[in-house]
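# Structural data only, the sequence is not supplied:
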């Protein structure tokens, strides 16, 4: 008996990414990542920009990490100029997971200060993964200039990004602790506390920082 030939056309297999059932989209992304094919890269990137379900987007990112970075990184860098905020944020997220430092020049100040908090948070995470050591102080300055930005989740993300840069952030944090803006002071103090005690959690650190600012102290020690 003659067996039917396996369908090797990735475009037909990728049709599942447009299915109305998110479980089908998830399984399709899993299958594509399990059998990487360079012809799938464009469709995976395009779907990242519009996929509404978080867990499916995570699988799309995983599928992209399974492909050669020589194929994925240039395509993801192109996506950083997209108008759609989800396209930019998911491309940044995927670049952080791939970890190819050739993408570093594409992490621009405009992305790091993007008015959309989700894009900015993704840019911060990507930047601290991709930044060359000699450019860490400059990155720390750009990030620290946004202390006080946003609500709890955004501030927590910024603190974690700053802490990932290590000792280089301390002079900048200490300067920010005397900023005229109380939100900046609170955020700087909370970040410094979290740097000293990573297990404390951002929620605890920011509440402690608010008390310090209310009492009119900077919280600096020594």
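All right, it came through fine. Computed from a prediction, not measured in an experiment: that's the story for all the values here. Numbers count the residues shown, from 1 in each chain.
# contacts, neighbours, all on C-alpha from now
OK.
# Identify each buried residue in whichever strand or helix holds residue 76, please.
Counting by DSSP states H and E, the element that carries residue 76 is helix 69-79. The neighbour-count check on helix 69-79 (16 or more other C-alpha atoms under 10 Å) flags 69, 72-73, 75-77, 79 as buried.
# which helices and strands sit right next to it?
Contacts defined by 3 or more C-alpha pairs under 8 Å, 6 or more residues apart in numbering; DSSP states H and E place helix 69-79 against helix 41-48, helix 85-98.
# Please report the distance of the residue nearest to the spatial centre of the chain from residue 114.
Centroid-nearest residue in the chain, with C-alpha atoms, centre = their mean: residue 122, separated by 2.4 Å. Separation of residue 122 from residue 114 (C-alpha to C-alpha, to the nearest Å): 10 Å.
# before we go on, here's another structure to hold up against the first:
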């Protein structure tokens, strides 16, 4: 068997480090795949740093996969630290990676500030990660925190929030009823659409939104009809 000496190993590592920031996205993708395949903890810092700046979605996804291949005791503290950085993509990708690792010890790092982050991508990543990592007994508090943002953003943001709420199950119903009873028609319609999705996940978000808007416009009493 031919052994690989430290000089050869260092040269290989250097080439991988350089390839992770190469101009060609296919080169970066292959480098991330190689790093993940070998699962060398020595690459954790460069992988996390690259997540913060990588412009290509597929390469970012491969970087996340590579990080999930490393021991959680190494990656989770590094990713938690990344949640406090100013760069939005760094926060978003760290949240996404934490959700894929699935270590619930990371849940306290998903702060209220992240759940309400002004950057929609960060907030969406925080919602998804929180739903995956929330410990038993804390789901209700999370549901209330998420429901406070009903009506936020465009279709993509609303859909992400609805999916996060529905993933928490029936315990979201009191918060949805409160939102539906409010004066803001956008919030009310979003809450009703989320309720429809909770009852029938197969209905589809757009159909649920259309039906919710119809109910809000006509008023629930008009939909239900007169009592006998």
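In hand now; what should we look at? In this text the structure is predicted, and so the values were computed from the model without any measurement.
# returning to that earlier point: any chance of the helices and strands packed on helix 69-79 of the first structure in CSV, plus distance to residue 179 of the first structure?
Output for those, formatted as CSV (distance: least, C-alpha to C-alpha, whole Å):
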stretch, distance to residue 179 of the first structure
helix 41-48, 39
helix 85-98, 30
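# which stretch among these comes nearest residue 30 of the first structure?
Closest of those to residue 30 of the first structure is helix 41-48, at 11.2 Å (criterion: C-alpha to C-alpha).
# What residue in the first structure is paired with residue 164 of the second structure?
Matched to the first structure by TM-score structural alignment, residue 164 of the second structure sits across from residue 161.
# burial measure for its match, as a count.
Residue 161 of the first structure has 23 neighbours, counted by other C-alpha atoms under 10 Å.
# Check residue 199 of the first structure too.
9.
# Next: the one 5 residues further on.
Other residues lying near residue 204 of the first structure total 13 when counted by other C-alpha under 10 Å.
# Helix or strand: which one has it?
Assigning secondary structure by DSSP H and E places residue 204 of the first structure in helix 202-214.
# For the nearest residue to residue 102 of the second structure once chain neighbours are set aside, which residues are in contact?
Spatially, and ignoring its direct neighbours in sequence, residue 102 of the second structure is nearest to residue 133 (6.3 Å; C-alpha to C-alpha, 6 or more residues apart in numbering). By C-alpha atoms under 8 Å, 6 or more residues apart in numbering, the contact set of residue 133 of the second structure is 99, 102-107.
# close enough to count as contact, the match of residue 164 of the second structure and residue 125?
Yes - using C-alpha atoms under 8 Å, residue 161 of the first structure is in contact with residue 125, at 6.2 Å.
# so the helix holding residue 204 of the first structure corresponds to what in the second structure?
With TM-score structural alignment as the criterion, helix 202-214 of the first structure aligns to 205-217.
# mind checking how far residue 141 of the first structure is from residue 161 of the first structure?
Where residue 161 of the first structure is concerned, residue 141 of the first structure sits at a distance of 12 Å (C-alpha to C-alpha).
# got it, and residue 130 of the first structure?
From residue 130 of the first structure over to residue 161 of the first structure the distance is 12 Å, taken as C-alpha to C-alpha.
# Kindly report the same for residue 147 of the first structure.
Residue 147 of the first structure sits 11 Å away from residue 161 of the first structure, going by C-alpha to C-alpha.
# same check, this time on residue 102 of the first structure
Relative to residue 161 of the first structure, and taking C-alpha to C-alpha, residue 102 of the first structure is found at 20 Å.
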